[in-house]
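> What follows is a predicted protein model with its sequence.
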Amino acid sequence: MRFIHTSDWQLGKPFGRAPEEARAALQEARLGAIDTLARAAQANDAPLVLVAGDVFDSAEPGDRVYRQALSRMRQAANVTWVLLPGNHDPLRADGLWTRLKAETPPNVIAAIAAEPIAIGETAVLLPAPLTHKRSLSDPTAWFDTAETAPGALRIGLAHGSVQAFGSDPDTNLIAPDRARRAGLAYLALGDWHGRLRIDERTHYSGTPEPDDFGREATGLALLVELTSAGAPPQVTDLAIGRHHWIEADWSLAAASDLDALLAGLAPERALQDVVARLHVSGLVSLGDKVAVRRWLEDALAHELRWLDLDLGGLVTRPTDTDLAEIDAFGDLRAAAERLNAMAAEGGAEGRLASAALERLYVEHHRAQRPGEA
C-alpha cells in the first residue's frame, strides 16, 4: 500500500512579526498546501493521507480556517484524510475535535480515540491523539499491546518527541524504538517541523509549508510504500511547500558587493515566494550605505514575500567625497563633520549621530535631485 505522511499544518498560524500582506499570503499558503498534498496523493497513487498532529495552530482556529480546511479536503473526494490532534490543537471535551468529528466529510477521519482503525483489508492504523498540550506519559505506549489481525500492516500515527527538541524536553516523549516494540511497519510522527529520520520505520515528515528560519529539510511530505510487515518501507521526499525561507549574513565592503549576493539569494526560486532574513554588516562609505539601504528597502523588499532586514552591523566611514556632497565649505559641512566626529566616538550618542549624518546626506540629495526621492 501507498500513503502520504504529513504533519504540522498549523492552519491559522498568525505570523505576527510579518507585515500584514505577507501574513495573509503565508496563512493562505498553508491552506494551499492541502490542495498540493491532494494532487501529490493522486499523482502517486497514494489515496491515503496521514496528518500526524497539529492540523490547526490552536484549538480555536476561526471559522474561515476551519471551513476552508474541510472544504479543500472534501473536494479531493478520492483521497482519504486522517487527522490527529496534536499539542497545538489537543483533544478537549466539547471543543474543536467534537465539532470536527460531527462535521467531517465522508473522506475525512478524525482519529480522536486511542484504538485501532482499519485501513482497507490489509492495514490497521494505531493513532495516539493528544488530550493535553503537555503530557508526561508516552502517548504511543498502548501500541505495544494493541490487538490486530494476523499479518495486518500496523501503522502508528503520533505527535511528540523522541528526543528533546526545545523548551519542553520532558513532555509528549515517544520511545525511540516504539516501531520495533509494537511491531509497526511504519511510525508516522509529527511535532518536529523539519524532515527527520529516526530509523528505517520511524520518520518525521516536517511541515509541508515552511514557517520559520533555520529549519533543515522543510516544506516536504513523505510518500510511503509498504509491501509487507517484515520488509522496510520505501520512503520518498515530496516537495510540497511554496515559500522558501532564507537567513543569511552578508558582509559588504562596497555597495557593488550586493550584485553577487543578490544573484545567489535564491537562484531557483521566484522572488515573490522567498522569505528572507538578512543581516548586513561591513564598513562602507556613507554614499554606499545609503545606496545599499535604498536598494534593499525600496526594491528587494517589494520583490520578496517578506524581507526581515537588519542593517545594524553596516557601519559607515564617511569619505571626503561624502561630506563634500553634503556641502563643500558651508554650515552644513561643519554640521556634517561634527556629526561624523560624534559617530566615531561610538556609544548611544554615536549611533544617533551616525543616523543623523545619514539622514542629512539623504535629505541633501533629495533636495538636489528631487526626481530620485
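Perfect, thanks for sending it.

> Could you use CA atoms for every contact and neighbour count after this?
OK.

> which ones are touching the residue nearest the centre of the chain?
For the chain, the residue nearest the mean C-alpha position is Asp211 (1.6 Å; Cα atoms, centre = their mean). Taking Cα atoms under 8 Å, 6 or more residues apart in numbering, we find Asp211 in contact with Trp245.

> all helices for the stretch 101-250 of the chain, in order.
Taking DSSP state H, counting those that start in this stretch as the test, the helices found in the stretch 101-250 of the chain are 178-181.

> on that earlier part again, any idea how far the residue nearest to the centre of the chain is from Arg72?
For Asp211, the distance to Arg72 equals 21 Å [Cα to Cα, to the nearest Å].

> circling back to that earlier point, I'd like the distance between the residue nearest to the centre of the chain and Gly194.
In this view, Asp211 and Gly194 are 10 Å apart by Cα to Cα.

> Over to Gly12?
From Gly12 across to Gly194, the span is 19 Å (Cα to Cα).

> Leu136 now?
For Leu136, the distance to Gly194 equals 23 Å [Cα to Cα].

> neighbour-wise, which of those two wins?
The neighbour comparison of Leu136 against Gly194 (other Cα atoms under 10 Å) goes to Gly194, with 21 against 9.

> isn't the more buried one right up against Thr218?
Yes. Contact criterion Cα atoms under 8 Å: Gly194 and Thr218 qualify, at 4.7 Å.

> so what's in contact with these two at the same time?
Here Gly194 and Thr218 share the contacting residues 206-207, scored by Cα under 8 Å, 6+ apart.

> who's in contact with Ile112?
Ile112 makes contact with 84-85, 91, 97, 127, 129, according to Cα under 8 Å, 6+ apart.

> which one of these sits closest to Gly16?
Proximity of these to Gly16 (Cα to Cα) peaks at Pro85, which lies at 23.6 Å.

> And the helix ranked longest in the chain, what does it pack against?
Secondary structure of the chain read by DSSP state H shows that its longest helix is helix 20-43. The helices and strands touching helix 20-43, judged by 3 or more Cα pairs under 8 Å, 6 or more residues apart in numbering; DSSP states H and E, are helix 63-75.

> Presented hereafter is structure B, for comparison with structure A:
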Amino acid sequence: MRFIHTADWQLGMTRHFLDGEAQPRFSQARLDAVGTIGQLAVDEGCEFVIASGDVFESNQIDRQVLTRALDAMAATPEVTFYLLPGNHDPLNAASIFRSNTFRERRPPNVVVLEDSVPIQVAEGVELVAAPWMSRRPLQDLVDQACAAAAPSAALRIMVGHGALDSRSPDAMDPALISLQRLEVRIQSGDIHYVALGDRHSTTDEGTTGRVWYSGAPEPTDYREEDTGNVLVVDLEPGQIEVAPRSVGRWCFRQHPSHLTSDADIDSLEQWLDALDDKQRAVIKLSLVGSLSLCQKQRLDRLLDHFADLLAALETWERRSDLVVVPDDAEISTLGLSGFASDALGDLRELAQSPDPAEAVRAQNATALLHRLVNSAS
C-alpha cells in the first residue's frame, strides 16, 4: 500500500522579517501546499495522508486559515487526511481541533488522531498515534502509545511528534522519543514504519530505514537542511520504500560575501540576480570586508533594489564585519570646513576604534555624511 507522510504545516505562521504583502503570500503558500499534497496523493495512487503534528501554528489561529485549510483537504475527497495534534496545536481544552468551526466545517475525509487506539486505515494496516494533549508532556508519548497497543498481525504505522533522544542535547527532557526502543519494536515486527514530525528537515533516522521525519512542506528557517518535501511511502510485508517529493515553493538561503572591490559587489549582484522566484526567496547576507564610501553607497543602492524584489533581505549582523574607509580623494571632494570638517576628522578617528560597535557607528555616520553632501550638491 502507498501513503503520504507529511508534518509541520504550521498553518497561520507569521515571520517577523516578512513585510507588506510578503507575509500574506507566505501564508497562502502554506495553504496551497495542503492542496498540492492532496493532489499528489491522487496522482501517486496514495490511500491516505498522515500529517504528523503541528498542522496549525497554534490553537489561536485566525478562523479564515482554518476554514481554508479544511476546504483545501476537502478538494480531494478520495484521500483521507489523518491529523496528529503536536506541540503547536495540542489537544487540550483550547484545541483548534475542538473548536466549533472545526467541528462544523470538518469534511468527512479529515480525521483527527485523538488517542492511541489503533485505527484500521486499510485492510491489514493500522495507525497507532501519539497525540500531544499538552504543550509539555512528561513522558515519551510514542513509547507510551506503542506499549499500550495490543499485539496485532497488521502492518502498523506509528505516528508521533517530537525530538528523538539521539538528536537532543537535553538528555533530561522526559518527552524525548527513544530511537533505540523504536528500533527494537521495528526489529520485533511490532511496528513497521514511524512517521515523525517536529524536525523540519527531511531525515532518515537510525539504521532501519523505517523511522523518518518528513520535514515541512514549506521552509520556515535558514537552518533547515532539506525541507519543502513530503514522503511517498510504499509499505508491504517485509519491505518498504520511502521517496521524498518536493512540494515547497519558497526558499531560505544564507550567503557569505567578502567585499573589498567593485568586482566583489558585481559578484554579489550577479548572485542575487540569478535567484529563481525572487518573490518567494528569503535571503540573509553575511557581509565582510572593507569598502570605500562610494563603494558602500553602491552596495546600499544594490541592497535596496533587491529588498524590493525579494520576499525578505536581511543582513546577518553577528557574522558581518564590513568596514567603510573613505580614501583621501573622497574626503577631498567633500570640501568641508569649520565644524563639519572637525566632525569628519572625529568620525575618521572613531572609525579606527577598538570597540567594534563604535567603529561601525562612525563608519556609517561617515558614509551618511558623504551621501548627504553629494545629494546636496
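Good, I have the coordinates. Quick caveat: nothing in here was measured; it's all calculated off a predicted structure.

> Would you mark the buried spots in the longest helix of the first structure?
By neighbour count on 16 or more other Cα atoms under 10 Å, the buried set for helix 20-43 of the first structure is 22-23, 26-41.

> Map Leu339 of the first structure onto the second structure.
Aligned against the second structure by TM-score structural alignment, Leu339 of the first structure finds its counterpart in Leu347.

> tell me which element that match is part of?
Assigned by DSSP states H and E, Leu347 of the second structure falls within helix 338-350.

> compared with the first structure, how much does that helix deviate?
Taking mean Cα distance after the TM-score superposition for the first structure, the mean distance separating helix 338-350 of the second structure from the aligned residues in the first structure is 4.4 Å.

> which of the residues in that helix are buried?
Residues of helix 338-350 of the second structure classed as buried: 344, 347-348, 350 (neighbour count, 16+ other Cα under 10 Å).

> which strands and helices sit next to that helix?
Under the contact criterion of 3+ Cα pairs under 8 Å, 6+ apart, helix 338-350 of the second structure touches helix 356-376.

> how much does the helix it packs on deviate in direction from helix 338-350?
Relative orientation of helix 356-376 of the second structure and helix 338-350, computed by axes from the mean of the first three to the mean of the last three Cα atoms, to 10 degrees: 140 degrees.

> how near is Ala299 of the first structure to Ser228 of the first structure?
For Ala299 of the first structure, the distance to Ser228 of the first structure equals 55 Å [Cα to Cα].

> Of the two, give the one with the bigger neighbour count.
When neighbours are counted by other Cα under 10 Å, Ala299 of the first structure and Ser228 differ, and Ser228 comes out ahead with 16 against 11.

> Just list the residues touching the nearest residue in space to that one that is not next to it in sequence, thanks.
Spatial nearest neighbour of Ser228 of the first structure, chain neighbours left out: Leu153 (6.9 Å); criterion: Cα to Cα, 6 or more residues apart in numbering. Going by Cα under 8 Å, 6+ apart, Leu153 of the first structure touches 122-124, 184-185, 228-229.

> ok, and the residues you listed in the second structure?
Contacts conserved in the second structure for the contacts of Leu153 of the first structure, using both residues aligned by TM-score structural alignment, their matches' Cα atoms under 8 Å: 122-124, 184-185, 228.

> Which among those count as buried?
Among those, those scoring as buried are 123-124, 184-185, 228 (criterion: 16+ other Cα under 10 Å).

> can you redo those residues as TSV with distance to Asp331 of the first structure?
Shown next, in TSV, are these (distance: Cα to Cα, whole Å):
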residue	distance to Asp331 of the first structure
Ala123	84
Val124	83
Leu184	80
Ala185	80
Ser228	85
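
> Taking those residues together, which two end up most distant?
Spatial extent of these (Cα to Cα) is set by the pair Val124 and Ser228 at 12.7 Å.

> tell me the secondary structure for the residue mapped onto Val49 of the first structure from the second structure?
Counting by TM-score structural alignment, Val49 of the first structure corresponds to Val49 in the second structure. Classification of Val49 of the second structure using DSSP: H, G, I helix; E, B strand; the rest coil returns strand.

> give me the number of residues near Val49 of the second structure?
When neighbours are defined as other Cα under 10 Å, Val49 of the second structure has 25 of them.

> so who does Asn309 of the second structure touch?
Rather than Asn, residue 309 of the second structure is Leu. 278-279.

> quick one: what's aligned to it in the first structure?
In the first structure, Leu309 of the second structure lands on Glu303 (TM-score structural alignment).

> Roughly how far does its match sit from Ala260 of the first structure?
17 Å.

> neighbours of the aligned partner of Val323 of the second structure in the first structure, just the number please.
Aligned by TM-score structural alignment, Val323 of the second structure pairs with Val315 of the first structure. Residues within reach of Val315 of the first structure, counting by other Cα under 10 Å, total 19.

> from what I can see, Val315 of the first structure looks like it's in a helix, true?
No. Read with three-state DSSP, Val315 of the first structure is strand and lies in no helix.

> Name the SS class of the spatially closest residue to it that is not a sequence neighbour, please.
With sequence-adjacent residues excluded and distances taken as Cα to Cα, 6+ apart, Val315 of the first structure is closest to Leu283, at 4.9 Å. Of the three states, Leu283 of the first structure takes strand under three-state DSSP.

> need the contact list for Leu283 of the first structure.
Shown in contact with Leu283 of the first structure (Cα under 8 Å, 6+ apart): 252-254, 314-317.

> If we use 7 Å, what do you get?
Taking Cα atoms under 7 Å, 6 or more residues apart in numbering, we find Leu283 of the first structure in contact with 252-253, 314-317.

> Just the buried subset of the residues you listed, please.
Using 16+ other Cα under 10 Å as the burial test, those include 252, 314-317 as buried.

> Among the kept ones among the contacts of Leu153 of the first structure, which one sits closest to Ala113 of the first structure?
Val124 (13.9 Å).
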